[in-house]
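Asks: sequence unavailable; structure follows:
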């Protein structure tokens, strides 16, 4: 690749960046559709069962991918195996917790609350890693927190305890991002993926097998689509990053909330109330303001 092309890609000015943004948006649409399927399945099945099936397919994919990119044995060698274990458990836990929340909350409400995770990662980076967080980024975190309070409306008699579920998922994902940043300083992509797949498959199977219920043919189809779409969405993101820097793509990740609202309306007849819309707007505004600061861009792009 030429020096000029590398510079253009780093600056986000390469014409192909538009393709990267398009792929990112498509990935967010797939993720939102995936959550709609999860919302259907979680009404009839234990969360662990379909999460387990997702990870079984994921581990097959990861093993094949690592075999063709240096070997499985090489990918399994980690400089920080215990942190890899923690990271992988946080990932499978986040998926399971968010899926459980969809049993009780709508797609839009769940994603509006989950969208606080970049700001949680910002605060935790200061508390746990001692990273500098300037006044502007603390202000962004405060705006996002205010948006969360607007959605929750504590003290007005409208607070739903189930709202704590996507917030717990957001906290897990924020910690997962911080641990991923740490292990990525030592381990490569194949190692990160292999540990996540293997540990996630084992952990989810420990709960999924005892809870197994035979699905009907159409339910098998939904579980199959759910499993394949998860891998497909991540591949779309990887491909998007080949065209555009992560700092350029990061704001477009908030389109997931828009897609979730549209799918919730069209498929489930859900329409978020004015409080949820206002709170979501504040959370997104805080996140975008924080992302605009270069130190946070760096921490979210590892």
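Replies: Good, I have the coordinates. For clarity, every value in this text was computed on a predicted model and none was experimentally measured.
Asks: contacts and neighbour counts: CA atoms only from here.
Replies: Noted.
Asks: how far away is the most centrally placed residue in the chain from residue 157?
Replies: Geometric centre of the chain, nearest residue: residue 173, 6.8 Å, by C-alpha atoms, centre = their mean. Distance, residue 173 to residue 157, by C-alpha to C-alpha, to the nearest Å: 29 Å.
Asks: and what of residue 42?
Replies: In terms of C-alpha to C-alpha, residue 42 sits 27 Å off from residue 157.
Asks: surely the residue nearest to the centre of the chain touches residue 92?
Replies: No. Taking C-alpha atoms under 8 Å as the contact criterion, residue 173 and residue 92 are not neighbours in contact, 9.8 Å apart.
Asks: so which bits of the longest helix seen in the chain are buried?
Replies: Secondary structure of the chain per DSSP state H: the longest helix is helix 217-243. Buried residues in helix 217-243, counted by 16 or more other C-alpha atoms under 10 Å: 219, 222-223, 226-227, 229-231, 233-234, 236-238, 240-241, 243.
Asks: let's bring in a second model and compare:
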């Protein structure tokens, strides 16, 4: 698997059964059709933004962990069906050399997704995503102590600049530093840990194994956390949940297809188009306000994050 496919794309932040783990590597039989792959990535980013909107709607009416649990049930079915078609099928997908780490990855992603849905409700789509853009910087900062990777001065400088952008976003009087902001930042930290653990297990397990364990371990964890808060959704809300699950399946398939057609390094910048879609939806649908400090701070964080990802793929970063 190419090294850069170990980095979850930004679009994976959608609060669904969220973050598609490493996708199957490109095969030699498939041509490099970068233009089509970019279109698929942009479409995926739009769908993820729609999923976030549905998650916010449902999360404001029901416990977020319940919404996440229902999504993970469908996600687990999708993962099982997907890996069954891979060489070796389910028997191969189950065999992992790092079962504890794989289970931990799945559990972390469930908690991250739940916190993000709660942040959507408390802070809104725009504010949550603005803060969440810090996760690539957190990956870079933590890759040294967790994975033993070298982080050069250029990336440390970018990390520092990025966190200046976060401070601009959280400036008092614009985006209020409240529980919602704390949940968004905690979600970014957990997603960074998920990404680092993904890179760790990729040293021993192929992508389809990680994909399977993310879905299954996540579904078990979500059920353990959410089943006690079970309540029946209103008939109309079941329709929204059905849309959320259908979009989740479609977005995962499109993302996998995009990675089959082009390298992750070519697609990552276009994953950030989710920010634009989230902003439009947040303003037009939920009446959120797009403050200038949020725009400026997010631009700084995104630029710093892309730089750290680029440097991470170069020797001696």
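Replies: It's in. Everything quoted here is computed from the prediction, not taken from an experiment.
Asks: follow-up on the earlier one: in the second structure, what residues pair with the longest helix of the first structure?
Replies: Helix 217-243 of the first structure corresponds to residues 235-261 in the second structure, going by TM-score structural alignment.
Asks: mean shift between that stretch and the first structure?
Replies: With mean C-alpha distance after the TM-score superposition for the first structure, stretch 235-261 of the second structure departs from the first structure by a mean of 1.3 Å once superposed.
Asks: residue 147 of the second structure versus the alignment partner in the second structure of residue 181 of the first structure, what's the distance?
Replies: In the second structure, the residue paired with residue 181 of the first structure according to TM-score structural alignment is residue 199. Using C-alpha to C-alpha, residue 199 of the second structure is found at 9 Å from residue 147 of the second structure.
Asks: what's the match for residue 57 of the second structure in the first structure?
Replies: Looks like residue 57 of the second structure aligns to residue 40 there (TM-score structural alignment).
Asks: distance of its match from residue 57 of the first structure?
Replies: In terms of C-alpha to C-alpha, residue 40 of the first structure sits 20 Å off from residue 57 of the first structure.
Asks: which residue ranges form the helices in the stretch 1-150 of the second structure?
Replies: Counting by DSSP state H, counting those that start in this stretch, one finds helices in the stretch 1-150 of the second structure at the ranges 34-59, 64-84, 89-94, 99-123, 125-132, 135-147.
Asks: deepest-packed of those helices, please.
Replies: Most buried of the helices of the stretch 1-150 of the second structure, by mean neighbour count (mean count of other C-alpha atoms under 10 Å): helix 125-132, with a mean of 26.
Asks: now that one on the first structure. Mean distance?
Replies: Helix 125-132 of the second structure sits 0.7 Å off on average (mean C-alpha distance after the TM-score superposition for the first structure).
Asks: just want the angle from that helix to helix 34-59.
Replies: 120 degrees (axes from the mean of the first three to the mean of the last three C-alpha atoms, to 10 degrees).
Asks: against which helices or strands is helix 125-132 of the second structure packed?
Replies: Helix 125-132 of the second structure sits against helix 34-59, helix 99-123, helix 153-169, helix 179-201, helix 273-286, helix 292-312, with contacts defined as 3 or more C-alpha pairs under 8 Å, 6 or more residues apart in numbering; DSSP states H and E.
Asks: turn the ones you listed into a markdown table, columns for distance to residue 134 of the second structure.
Replies: Formatted as a markdown table, these follow (distance: least, C-alpha to C-alpha, whole Å):
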| stretch | distance to residue 134 of the second structure |
| --- | --- |
| helix 34-59 | 18 |
| helix 99-123 | 14 |
| helix 153-169 | 7 |
| helix 179-201 | 7 |
| helix 273-286 | 13 |
| helix 292-312 | 6 |
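Asks: the ones you listed: which one's closest to residue 79 of the second structure?
Replies: Closest approach to residue 79 of the second structure among these (C-alpha to C-alpha): helix 99-123, 12.7 Å.
Asks: read off where that closest one ends up in the first structure.
Replies: With TM-score structural alignment as the criterion, helix 99-123 of the second structure aligns to 81-105.
Asks: list of residues touching that stretch?
Replies: Here stretch 81-105 of the first structure makes contact (C-alpha atoms under 8 Å, 6 or more residues apart in numbering) with 35, 38-39, 42-43, 47-48, 51, 78, 110, 162-163, 165-166, 168-170, 172-173, 175-176, 179-180, 183, 192, 195-197, 199-200, 203-204.
Asks: mind checking the helices and strands packed on helix 125-132 of the second structure for the one nearest to residue 139 of the second structure?
Replies: helix 179-201 (4.9 Å).
Asks: can you list the neighbours in contact with that closest one?
Replies: Contact partners of helix 179-201 of the second structure, identified using C-alpha under 8 Å, 6+ apart, comprise 6-8, 21-22, 98, 101-102, 105, 108-109, 111-113, 115-116, 118-123, 127-129, 131-136, 138-139, 143, 146-147, 210.
Asks: please repeat the previous calculation with a cut-off of 6 Å.
Replies: Residues outside helix 179-201 of the second structure that contact it (C-alpha atoms under 6 Å, 6 or more residues apart in numbering) are 6, 105, 112, 115-116, 119, 122-123, 128, 132, 135, 138-139.
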